[in-house]
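>>> model the structure of this input:
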Amino acid sequence: MIRTDSEHADFRMLAALLDLDLVIRDGDDHAFYAQFNQIESIKELVIAYQRRLPVACGVIKPFTATAAEVKRMFVRPDYKKQSIAAKVSSELENWAIELGFSLCILETGKKQPEAIALYQKAHYRITASYEQYIGIDNSVCMTKPLIAKP
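Here you go, the predicted model:
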């Protein structure tokens, strides 16, 4: 696993695969969500590899002075159910703590039940929708307080 930024070619490839998946899942709502998932100028992202193949990614972006937003989580279909997403999520949380954040927030969709299950297993809790997702029926917003490990 590596920490990098949005200029990394492997991230751009994984983000393109994620976008293809989301076009199908989001259907008519895709354009709305896509506006909040731009990949330019991201400074904190993680790429997971297996046998030198980029298989998963995830991003954190500052949302407030104390909250980091988790975005662009993706695992290639052939590598799902191997706990890779949990490892990426954990690495993002550790990085957020290092950067001084005390909370992670995220939005996912009702059409992504595997993502909801992943986050709930990682102790994220469903919360009221925030900012741009208020009133969006498909959105599921979640939060997790971050605690530095001794």
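>>> can we go C-alpha only for contacts and neighbour counts from here?
Will do.
>>> what ranges do the helices span in the protein?
Along the chain, counting by DSSP state H, helices occupy 9-26, 30-34, 84-98, 113-121.
>>> switch those over to a markdown table; also include distance to Ala56.
Shown next, in a markdown table, are those (distance: least, C-alpha to C-alpha, whole Å):
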| stretch | distance to Ala56 |
| --- | --- |
| helix 9-26 | 7 |
| helix 30-34 | 19 |
| helix 84-98 | 7 |
| helix 113-121 | 13 |
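>>> just say which of those is most tucked in.
Across the helices of the chain, the average number of neighbours (mean count of other C-alpha atoms under 10 Å) peaks for helix 84-98, which reaches a mean of 19.
>>> and the angle for that one with helix 113-121?
Going by axes from the mean of the first three to the mean of the last three C-alpha atoms, to 10 degrees, helix 84-98 is angled at 50 degrees with respect to helix 113-121.
>>> for helix 84-98, name the packing helices and strands.
Other helices and strands packing on helix 84-98, by 3 or more C-alpha pairs under 8 Å, 6 or more residues apart in numbering; DSSP states H and E, are strand 44-50, strand 53-62, strand 67-75.
>>> sequence B follows; please return its structure for comparison with A:
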Amino acid sequence: MAGSLRVEQVDWDHPDACDLRQQQRIDIAALYERVDSEPGTIPTAGDMTCFCVAYQDGQPVGCGGLRRLDHDSAELKRMFVTKAARGKGAAIAILDFLERTSLRLGMHRLLLETGDKLMEAYRFYTRNGYKVIPNFGYYQGVDTSICMEKLLVDESIDVDHK
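Model prediction:
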């Protein structure tokens, strides 16, 4: 039986958030054989709209954030789940938290960039309704980037009501 899983919003500089982002950078550096493979502007506390950490049985196991791009759009940044916690629901819990937060903040379009060697991430996003789009912003012309988007629908709105 899986233990308790919760996702909570934290400051960008929260120690658990910093540790998880560092683990992510190490994993990506190993795949791409270079220390920094960030093709765009590196996120900071000043430009992140929301950042969250997932806790499984009280231990930090994943993270992710939103960076507002414009009035209606945000970019998913630093989505990561530790290897030991993968396949146990943390990634979907983080994504759900970020999608709900995005809607609450009035952003109905989520974009993301993932690497061409991160096929688990690509499959995860595809399963969750994200579609490949032409590379946007900083990722234009970056051959190792795969960009995706999802248009969010606020399910609390009654679309049949006239």
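>>> so after superposing, what's the score?
Scored by TM-score structural alignment, normalised by the length of the first structure, the superposition of the two chains gives a TM-score of 0.93; 149 aligned residues with a C-alpha RMSD of 1.5 Å.
>>> quick revisit: out of the helices and strands packed on helix 84-98 of the first structure, which comes closest to Pro145 of the first structure?
strand 67-75 (9.0 Å; C-alpha to C-alpha).
>>> in the second structure, point out the residues matching the closest one.
The aligned range for strand 67-75 of the first structure in the second structure is 73-81, by TM-score structural alignment.
>>> that stretch vs the first structure, mean deviation?
Superposing on the first structure and averaging over aligned pairs (mean C-alpha distance after the TM-score superposition for the first structure), stretch 73-81 of the second structure comes out at 0.4 Å.
>>> next, count neighbours for the equivalent of Leu103 of the first structure over in the second structure.
Using TM-score structural alignment as the criterion, Leu103 of the first structure maps onto Arg109 of the second structure. Counted with other C-alpha atoms under 10 Å, the neighbours of Arg109 of the second structure add up to 20.
>>> for His108 of the second structure, same thing?
Residues near His108 of the second structure, counting by other C-alpha under 10 Å: 19.
>>> that one - nearest residue in space that isn't next to it in sequence?
Leu152 (4.8 Å; C-alpha to C-alpha, 6 or more residues apart in numbering).
>>> same deal with Ile26 of the second structure?
Val35 (7.7 Å).
>>> before we move on, back to that, Glu75 of the second structure versus the residue nearest to His108 of the second structure, what's the distance?
13 Å (C-alpha to C-alpha, to the nearest Å).
>>> who's more crowded, the two?
Neighbour comparison, Leu152 of the second structure and Glu75: the larger count goes to Glu75, with 21 against 15 (by other C-alpha under 10 Å).
>>> of the helices and strands packed on helix 84-98 of the first structure, which is nearest Ala15 of the first structure?
strand 67-75 (7.0 Å).
>>> contacts for the closest one?
14-15, 18, 37, 55-63, 84-85, 92, 96, 101-107 (C-alpha atoms under 8 Å, 6 or more residues apart in numbering).
>>> again, only this time at 6 Å
If you take C-alpha atoms under 6 Å, 6 or more residues apart in numbering as the criterion, strand 67-75 of the first structure is touched by 55-63, 101, 103-106.
>>> which among those residues end up buried?
The neighbour count (16 or more other C-alpha atoms under 10 Å) marks 55-62, 101, 103-106 as buried among the contacts of strand 67-75 of the first structure.
>>> closest one of those to Ala122 of the first structure?
Of all those, Ala122 of the first structure sits closest to Cys104, with 11.5 Å by C-alpha to C-alpha.
>>> surely the closest one touches Met142?
No: counting by C-alpha atoms under 6 Å, Met142 is not a contact partner of Cys104 of the first structure; they are 8.3 Å apart.
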